[in-house]
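1. here are the coordinates; sequence isn't available:
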């Protein structure tokens, strides 16, 4: 333990505590880790990671030597080394197991009883000890500031909050791991870390109290802040007075914390009494001041070994309290004549916390560290693959919803002949793309005149084919007659196969050709009749653009619906809203894919010490808001389509003119 003395702005108490660092023995991290990389990965990988190994080796060496020129540099060293250890923990299994890094033994000595030491073959002792020393350095930094100034007190308070955060982080993240299954020292226990957190919070709040007094705050505010200082000291004292800490700390520790707790309880009573006096609540003021005197008197009975400054502060505070108590008693006896309540009936003094532990999870976040980044253990790779599958499933599901929503809009609008009907009503009707392409193809071929020419050409071709068919048939018949004549003339000497056998395939093909020719002729005849029957309609194919010759919709002279314009306007507005929703869906789908592209949780997987399931749940929640936006978009579209359907049914569509 180290103590520092500085004058207090409140003229109250000026002694605060800082913690000495834990000591350690030299450890060679380089050789065991390099051997592990070369054996489990490759010698080439070990060579590639030489810089990281050397950096880690240097960090450990700097911690052992304690040669930093300043406390802030020492603090930064511990933070950097702790984050490096987080990288080591996720990539190197350190234990006595044969296939692990088993040539590493960490040795650390107790900060309060330096003859006691812990020796373990796991990284948790190393990490816990580094966290302890980080808290210790923060506490030492807190003592370096001049608490005679506002800024000095503010900086000291911030440093003590850093110490509280470090000890709290030690308790919550390392103490239990250090203790399980191995010898350890009591300074790394949950109980000790918790006690040190409260002690550092007490000193941080004490700095705030000193500033509050210096700037002349009201007695009520000063009382609340002072009471919280006392509560923090009381919590630290409670931990020091029970096992396992009760026999571990020097008596001066307990005396110091006990006197501080008493001083700030009495200080709160004194300040609260000033407020009560202003309100003329004299009876309670007397009871509060008597309670303060009682606590201070009891504390002095066990003040052996206490710093002289603390005893002097108690004596000065007693003088102030007794002066106010004497005044209050006289006024009550002469003027108010109130019954003074017993101390046991008083309600607890109000308190207000102005400090809290620094959030060390942010300060010590190692997820962005690059040390040993190329080493990806199999379990981390598998976890990343599983998370990627989860993300892919979300992307696929949401993309399908978006596509289905767009297809639903297209089908529903087509069923209601929208927006074509409105466009036609405004003279802006256009043909569907596929139909327009067919019309353009007909126009390129010459339009109706070209079609007539094609039909005439078909007639000519059909006549030629028919003539060829007849000629072929006559030739086959002639060949058959000649074969029969020669067979009769020469008898058995005519050995050629019969004509019917040789020409069978030709006759079959001729018959099929004749059938196809007849079917084609019937089809051509139907087309020709259709063209003749729709000659008036065929005439519009000469119009360019084709839309100029199409019949348009005209409003009837009289409409049963007097709100026709309003309904059409409403439909047009709804259609524009549908377009907006469609554009939003396209943007949402792009956003999903961009989120996936940037979603790299491997660094967090590598540094995570908890459950992968918990990490997955937290990370996958990033996609919840966009999934909700997609659901809202689809719901809004469904409501809009229903509204369009109802409005469309209400409208009396005019007839073509």
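-> Happy to help now that I have it. Computed from a prediction, not measured in an experiment: that's the story for all the values here.

2. from here on, contacts and neighbour counts on C-alpha atoms
-> Will do.

3. Just the terminal-to-terminal distance for stretch 339-353.
-> 33 Å (C-alpha to C-alpha, to the nearest Å).

4. Next one for the comparison:
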């Protein structure tokens, strides 16, 4: 298969937001009312987040734009965790986006609609970057596979974690897009496998998986209502998916034929080659309907593959007819080959500071936390020492007793705390990072969990206890 022209990849267009939005229209007043801060002092932060949005909605098809969109997405999540920005909440903002196909507008005063739209665009750009790769070198094949995997993860997350705010967020359509992207990621894997001359059995399993992905994508594409959503893209996608499904099934049979040939199973070999040619011929009947700007690429790939398989078929049939005289079995009598998933979707990590960037509103501390910290300073040295000693003992034994007398597991407490976390300042973060590395009594898995949460500036009850214990001990030692 080396030298075979690459079949074009499918990519997705960006959603557009044409209206200017002030994310911080209501935030300064909320800060003044709910924090021990003057909301007007956060004008710089408000300007930063609005400036970031402007860059995000006017992005290009390149990696810097992806990084900008990812950072904005992460900052939206931090913003939504800190301020009430769900529908009709105190800081809610009206967002308007066009869908990615018919350009119909959808409006919602929910920050998660903004998150979903940005996530869609991250996936769309990744799909375009993958489609733009030539896939002729190892590096390009690796890049294409990575881009498609990242894109698939975006649409998966959009499908699984967000409400269908607009028609282009319909679960069946998003599933179709995920299957297309994972199929294309596997195409890159298979093409690299051919370049590396991997075993025929490996190539057969991967080719079968590609065919399966495109069949599943076609199934979702043809569900009721999806065609009207994707509009002009429906015919193009349908033709491409039908052809590619047949094409890679033909490649599967061809690889099986090579395996049979190596194993001296001449009748099976002829059977697989015959069916490979048949699948390729059937697929081309559909591919002839492809758009004129792409027909030549499909034709070149089909001709190359057909000639290659036909040469092997003629030799195998001649040898079997004249030398081996083996019975040619029916395809249905041969073992069914299962596809192999070798490239899964790959999410970007919002917990990674290199992705999210510094929390724009990181200096804002909830009032109740500020009051709590202030109250600690009023404790005597002995009271602080007692709290520190008690906290460390609880960390060692792994449980504590609640005011109601119940024994509470720290593991369960951590789970609860992760879902109900609060924000701390940068100084607190640095203290907790040092603390986590110094408390050898804590099991490694707990320390790892804590460290990950430190990275996104969240703090669990257990982490707060650790920080408090360290602070108390430090004060005691100073005395």
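-> In hand now; what should we look at? Fair warning: this is a prediction, and the values are worked out from it, not measured in the lab.

5. Put one on top of the other, what's the TM-score?
-> The TM-score (TM-score structural alignment, normalised by the length of structure 2) is 0.73; 403 aligned residues with a C-alpha RMSD of 3.8 Å.

6. what's the distance between residue 569 of structure 1 and residue 286 of structure 1?
-> Residue 569 of structure 1 sits 81 Å away from residue 286 of structure 1, going by C-alpha to C-alpha.

7. out of those two, which sits in the busier spot?
-> Higher neighbour count among residue 569 of structure 1 and residue 286: residue 286, with 26 against 13, using other C-alpha atoms under 10 Å.

8. Map that one onto structure 2.
-> Alignment note: residue 286 of structure 1 maps to residue 270 in structure 2; criterion TM-score structural alignment.

9. list the buried ones in the strand or helix carrying its match?
-> Using DSSP states H and E, residue 270 of structure 2 sits within helix 266-287. Within helix 266-287 of structure 2, the residues scored as buried using 16 or more other C-alpha atoms under 10 Å are 266-277, 279-281, 283-284, 286-287.

10. How about residues contacting that helix?
-> Residues outside helix 266-287 of structure 2 that contact it (C-alpha atoms under 8 Å, 6 or more residues apart in numbering) are 239-240, 242-247, 249-254, 256-261, 295, 298, 302, 306, 309-310, 312-313, 316-317, 320, 324-331.

11. Could you do stretch 107-123 of structure 2 as well?
-> By C-alpha under 8 Å, 6+ apart, stretch 107-123 of structure 2 touches 13-15, 56, 66, 69-70, 73, 76-77, 80, 85-88, 92-97, 150-155, 158, 162, 165.

12. Could you give me the ChimeraX syntax to select whichever of these are buried?
-> With 16+ other C-alpha under 10 Å as the criterion, this ChimeraX line picks the buried residues out of those:
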select :14,15,56,66,69,70,73,76,80,85,86,92,93,94,95,96,97,150,151,152,153,154,155,158,165
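
13. Cross the contacts of stretch 107-123 of structure 2 against strands and list the overlap.
-> Using DSSP state E, the members of the contacts of stretch 107-123 of structure 2 that fall within strands are 95-97.

14. Take these and lay them out in a markdown table including distance to residue 215 of structure 2.
-> Output for those, formatted as a markdown table (distance: C-alpha to C-alpha, whole Å):
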| residue | distance to residue 215 of structure 2 |
| --- | --- |
| 95 | 36 |
| 96 | 34 |
| 97 | 31 |
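
15. Which neighbouring elements make contact with the longest helix along structure 2?
-> Criterion DSSP state H: the longest helix present in structure 2 is helix 233-262. In terms of contact count using 3 or more C-alpha pairs under 8 Å, 6 or more residues apart in numbering; DSSP states H and E, helix 233-262 of structure 2 is assigned the packing partners helix 200-221, helix 266-287.

16. angle of it against helix 200-221?
-> Interaxial angle of helix 233-262 of structure 2 relative to helix 200-221 (axes from the mean of the first three to the mean of the last three C-alpha atoms, to 10 degrees): 160 degrees.
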